[in-house]
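1. attaching a predicted model along with its sequence, questions to come.
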Amino acid sequence: MADDTGIYKFGALVCGSFIVLTVATAQFGRGEQRPAVVKRDPPAQVRTALTSAKAARTSRGTLVCTPQGGTRPLGDEVHESSGVAVSGAHAGIFWTHNDSGDPLLYAIDAQGRMAGTVRVTGAQVQDWEDVSRAPCPGGNCLFVADIGDNQAKRPFVTVYRVREPAPSDTASAPAEAIRLRYPDGAQDAEAMFVLNGAIHIVTKGETGPIAVYRAPVSAAPGEPSTLERTRNVTPDKVKRSERITGADASPDGRWVAMRTLDDVVIYAAAELIGSAPLAPRRVSVKSLGEKQGEGIGFTPDGSLVLTSEGGKKEDAATFARLGCTQS
């Protein structure tokens, strides 16, 4: 991982069935939406979606974003896309999963087409809510977060660490089950990112503040290890549209992106995992009309992909495109 300083740049890249933020200069043709603007919020406050007319100029520049078209469906197999991660070994491949059912990872290509289905060997599904890719000895690993707990009753949650498979594989290498318990009682969470050798779980903010918990990726399989509560992101619980449903860290370690039903919220990683005041940059994606937006993942070139879960198996899981520029 690179250090936690500097500026991460965003722009636009077409990535088939996912929302994408990439390095680019935005151009807007006939019929395209004018840009919505990402505003630097005051520290540790959750705000409503930004209006498209406002621009906030900060010490890190101005970030201007706009949805590019509407949503498009993913394949029938992916009926509850709860998380998404960008492959580190196979260019143009994205990994996603459902939150229930069999322990399967789905490989999706850059057009949103199914490229493979891989069973995670030794894993079980209680409530899979996120997936992240991070380096591990000898290559790349996927970290699958079985952390959902709507009733906040689980004695521990599980993160499965597995060597990244190939899309053509039918089964993965054996997964390691990292069992984790909260130091202050069970929590409901849907978001996880892996950064600087640590697993970070972000709670939803439904019954209390949005909080970040951390444990080393080296936590031994077997008996549950205790997470460390590192900070609150908000001072209190938040309304439904602002609950955190997914997260990921940029490959260079500079940024952490979280998503809600309506927004993408970008934090400087050094602020989020440290003790500095938080100054999130917020991008409204409400105009996309996603049903239960949950997945978010950074690509190696600095883009983001977003997926939505769909409408309780009645409406397809979706993807869309978001283009951004930073000056």
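-> Structure received.

2. CA only for contacts and neighbour counts going forward, please
-> Noted.

3. quick one: contacts for the nearest residue to residue 194 once chain neighbours are set aside?
-> Leaving out its chain neighbours, the residue that sits closest to residue 194 by Cα to Cα, 6 or more residues apart in numbering is residue 200, at 5.9 Å. When the contact criterion is Cα atoms under 8 Å, 6 or more residues apart in numbering, the partners of residue 200 are 192, 193, 194, 212, 213, 214, 215.

4. and residue 200, what element?
-> strand 198-203 (DSSP states H and E).

5. related to what we said a few turns ago, what's the spacing between the residue nearest to residue 194 and residue 167?
-> Residue 200 sits 27 Å away from residue 167 when distances are taken as Cα to Cα, to the nearest Å.

6. repeat for residue 69
-> Distance check for residue 69 against residue 167: by Cα to Cα, it reads 28 Å.

7. higher neighbour count, the two?
-> When residue 69 and residue 167 are compared on other Cα atoms under 10 Å, the one with more neighbours turns out to be residue 167, at 23 against 14.

8. what's the neighbour count on the closest residue to the more buried one other than its chain neighbours?
-> Setting aside the residues directly before and after it, residue 167 is nearest to residue 116 in space (Cα to Cα, 6+ apart), at 4.7 Å. As a burial measure, residue 116 scores 17 neighbours (other Cα under 10 Å).

9. just checking, residue 116 touches residue 169?
-> Yes. With contacts counted by Cα atoms under 8 Å, residue 116 reaches residue 169, the gap being 7.4 Å.

10. and the strands in the stretch 201-327 of the chain?
-> 211-216, 225-226, 228-232, 246-249, 255-259, 263-268, 281-284, 293-298, 304-308, 318-319, 322-326 (DSSP state E, counting those that start in this stretch).

11. tabulate those (CSV), appending mean neighbour count and distance to residue 139.
-> Converted to CSV, those look like this (neighbours: other Cα atoms under 10 Å; distance: least, Cα to Cα, whole Å):
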stretch, mean neighbour count, distance to residue 139
strand 211-216, 21, 18
strand 225-226, 18, 25
strand 228-232, 17, 27
strand 246-249, 30, 18
strand 255-259, 25, 22
strand 263-268, 23, 26
strand 281-284, 26, 32
strand 293-298, 31, 18
strand 304-308, 29, 22
strand 318-319, 29, 28
strand 322-326, 25, 30
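
12. just give me the neighbour total for residue 239.
-> Using other Cα under 10 Å, residue 239 is surrounded by 11 other residues.

13. was I right to think it contacts residue 206?
-> Yes. In terms of Cα under 8 Å, residue 239 counts as a neighbour of residue 206; the distance is 7.3 Å.

14. then this one, side by side with the first:
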Amino acid sequence: MTTWQRSLRVLVLLFWSSAAAGTFAAEPDQSVVGAPNLVGMLRDSAIAEVSGMTISQRHPNLLWAVNDSDHPAALEALDRHGGHLGTVDVLGAHNIDWEDLQSFQRHQVPHLLIADTGDNGGLRSEISIYVVVEPNPDDRTVPLSQHFRIRFGDGPHDVEAVFLDTNKDTLYLIGKRQRPAGLYAVPLNFEKPPKRRITARKVGTFATIPGATPEEIERLPRYARYFGQATGAVADPNGSFVVVLTYKDAFLFERHFGQSWLEALRQPPKPFGLPFMPQAEAIAFDPGMEEFLITTENLPAPILSVKLP
């Protein structure tokens, strides 16, 4: 851990200690989705670098998370307050750079989709999408159901944000380091996964993810330059919106009838109004409770809840 990371961790601890004591309150703003609330804290070393998180389709109070690179190929089971419930090894998978996690139903069977899509150096000739049937938190292992090997038609990209359109069995990927952001689409044949690599098609670009303001650049010069980078995403199962998480905030893009996802992402989004969360990289959506849960890498990591209005 570098000196600036240690200093940042101290600042975060001070901030969230105040939040837990009730001194944090979001400023009311009609443009935001809902006021964020602190509902939990990650402290266990097994979940030291959460880069993706999703809500269980089996148990409403269960979360699944994955760690970034340099960690085992495993799913981590959590409760909504951040308690670690168990580790499930994913047989046949490799954690090169796991960056996102999605849950979905297929033939009324809960599944998890793991996005091994990180590429900090822009050197990977292919990325991987792993799919498993959702295990129970006390399982030791889970076998792969599908493995999709994917390449980009226009060269390697670092991707931390993916979202799934279950109505069309299409996965969308958002380039992290591109400005404007690139949107890529890849069809996923769950019934008969291809044995060869498949190509992610570039759908287009969108420039609606806000970057840092001059005031933010002056106040946080080391971090503000990354504020416009997409680090996580989640879509409504009905296809009515997608939320893109960044180092600056989370942004809800509404999708109206007849719109493509690119058209939706090109519209002005609704900001969540999150407090500064260094390395915010994981967001999950619970349709039943109309609630988003957001957390960060590095311990201790807060879990924030944001409700739809």
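-> Thanks, I have the structure now. All figures in this text were calculated on a predicted structure; none of them were measured in a lab.

15. any idea what the TM-score comes out to?
-> The TM-score (TM-score structural alignment, normalised by the length of structure 2) is 0.79; 266 aligned residues with a Cα RMSD of 2.4 Å.

16. so the strand holding residue 200 of structure 1 matches what in structure 2?
-> Mapped onto structure 2 with TM-score structural alignment as the criterion, strand 198-203 of structure 1 occupies residues 170-175.

17. give me the mean deviation of the matching stretch from structure 1.
-> Taken over the aligned residues, the distance from stretch 170-175 of structure 2 to structure 1 averages 0.9 Å (mean Cα distance after the TM-score superposition for structure 1).

18. in that stretch, which residues are buried?
-> Buried residues in stretch 170-175 of structure 2, counted by 16 or more other Cα atoms under 10 Å: 171, 172, 173, 174, 175.

19. show me the contacts for the third one.
-> Residues near residue 173 of structure 2 by Cα under 8 Å, 6+ apart: 159, 161, 162, 163, 183, 184, 185.

20. for the third one, give me its contacts.
-> So the one you mean is residue 162 of structure 2. Remark: with contacts taken as Cα under 8 Å, 6+ apart, residue 162 of structure 2 is in contact with 100, 115, 171, 172, 173, 174, 232, 233, 234.

21. how does it look with 7 Å?
-> For residue 162 of structure 2, the contact set (Cα atoms under 7 Å, 6 or more residues apart in numbering) comprises 100, 171, 172, 173, 174, 232, 233.

22. skipping adjacent residues, who's closest to it in space?
-> Using Cα to Cα, 6+ apart and skipping residues adjacent in sequence, the residue nearest residue 162 of structure 2 is residue 173, 4.5 Å away.

23. next one: the last one
-> If you skip the residues right next to it in sequence, residue 185 of structure 2 has residue 172 as its closest partner in space, 4.6 Å away by Cα to Cα, 6+ apart.

24. gap between the one you found and residue 133 of structure 2?
-> Residue 172 of structure 2 sits at a distance of 21 Å from residue 133 of structure 2 (criterion: Cα to Cα).

25. surely residue 300 of structure 1 touches residue 252?
-> No. Here residue 300 of structure 1 lies out of contact with residue 252, judged by Cα atoms under 7 Å, at a distance of 8.4 Å.

26. before we move on, back to that, and in structure 1, which of the contacts of residue 173 of structure 2 remain?
-> Here these are checked against structure 1 with both residues aligned by TM-score structural alignment, their matches' Cα atoms under 8 Å, and the contacts held in both are 159, 161, 162, 163, 183, 184, 185.

27. map the first one across to structure 1 for me.
-> Pairing criterion TM-score structural alignment: the partner of residue 159 of structure 2 within structure 1 is identified as residue 189.

28. quick check: that match touching residue 147?
-> Yes. Counting by Cα under 7 Å, residue 189 of structure 1 touches residue 147, with 6.0 Å between them.

29. rewinding a little: quick one: the residue nearest to residue 162 of structure 2 from residue 113 of structure 2, how far?
-> Shown here: residue 173 of structure 2 relative to residue 113 of structure 2, a distance of 13 Å by Cα to Cα.

30. same question, residue 38 of structure 2
-> Applying Cα to Cα, the value for residue 38 of structure 2 to residue 113 of structure 2 is 27 Å.

31. likewise residue 74 of structure 2?
-> Taking Cα to Cα as the measure, residue 74 of structure 2 falls 12 Å from residue 113 of structure 2.

32. what ranges do the helices span in structure 2?
-> Ranges of helices within structure 2 are 3-20, 214-219, 261-265, based on DSSP state H.

33. any idea which of the ones you listed gets closest to residue 203 of structure 2?
-> Closest approach to residue 203 of structure 2 among the helices of structure 2 is made by helix 261-265 (7.2 Å; Cα to Cα).

34. how about residue 215 of structure 1, what does it touch?
-> When contacts are counted by Cα under 7 Å, 6+ apart, residue 215 of structure 1 touches 198, 199, 200, 227, 228.

35. which one of the contacts of residue 162 of structure 2 is nearest residue 245 of structure 2?
-> Among those, and counting by Cα to Cα, the member closest to residue 245 of structure 2 is residue 232, at 4.9 Å.

36. tell me how far the residue mapped onto that closest one from structure 1 lies from residue 90 of structure 1.
-> Counting by TM-score structural alignment, residue 232 of structure 2 corresponds to residue 246 in structure 1. Note on residue 246 of structure 1: its distance to residue 90 of structure 1, by Cα to Cα, is 23 Å.

37. also residue 254 of structure 1?
-> Distance from residue 254 of structure 1 to residue 90 of structure 1, counting by Cα to Cα: 23 Å.

38. ok, now residue 149 of structure 1?
-> For residue 149 of structure 1, the distance to residue 90 of structure 1 (Cα to Cα) stands at 32 Å.

39. those two: which has the busier surroundings?
-> Using other Cα under 10 Å as the criterion, residue 149 of structure 1 and residue 90 rank with residue 149 on top: 19 against 14.

40. who's in contact with the counterpart of the more buried one in structure 2?
-> Taking TM-score structural alignment, residue 149 of structure 1 has residue 119 as its aligned residue in structure 2. Listed by Cα under 7 Å, 6+ apart, the contact set of residue 119 of structure 2 reads 157, 158, 159.

41. the first one is in contact with residue 123, isn't it?
-> Same thing as residue 157 of structure 2. No. Under the criterion of Cα under 7 Å, residue 157 of structure 2 is not in contact with residue 123, lying 8.4 Å apart.

42. those two: who's more crowded?
-> More crowded of residue 157 of structure 2 and residue 123, by other Cα under 10 Å: residue 157, with 26 against 11.

43. now do the same contact list for residue 296 of structure 2.
-> With contact set as Cα under 7 Å, 6+ apart, residue 296 of structure 2 has these partners: 50, 277, 278, 279, 280, 281, 282, 302.

44. show me what the second one aligns to in structure 1.
-> Using TM-score structural alignment, the partner of residue 277 of structure 2 in structure 1 is residue 290.

45. sweet, I'm off.
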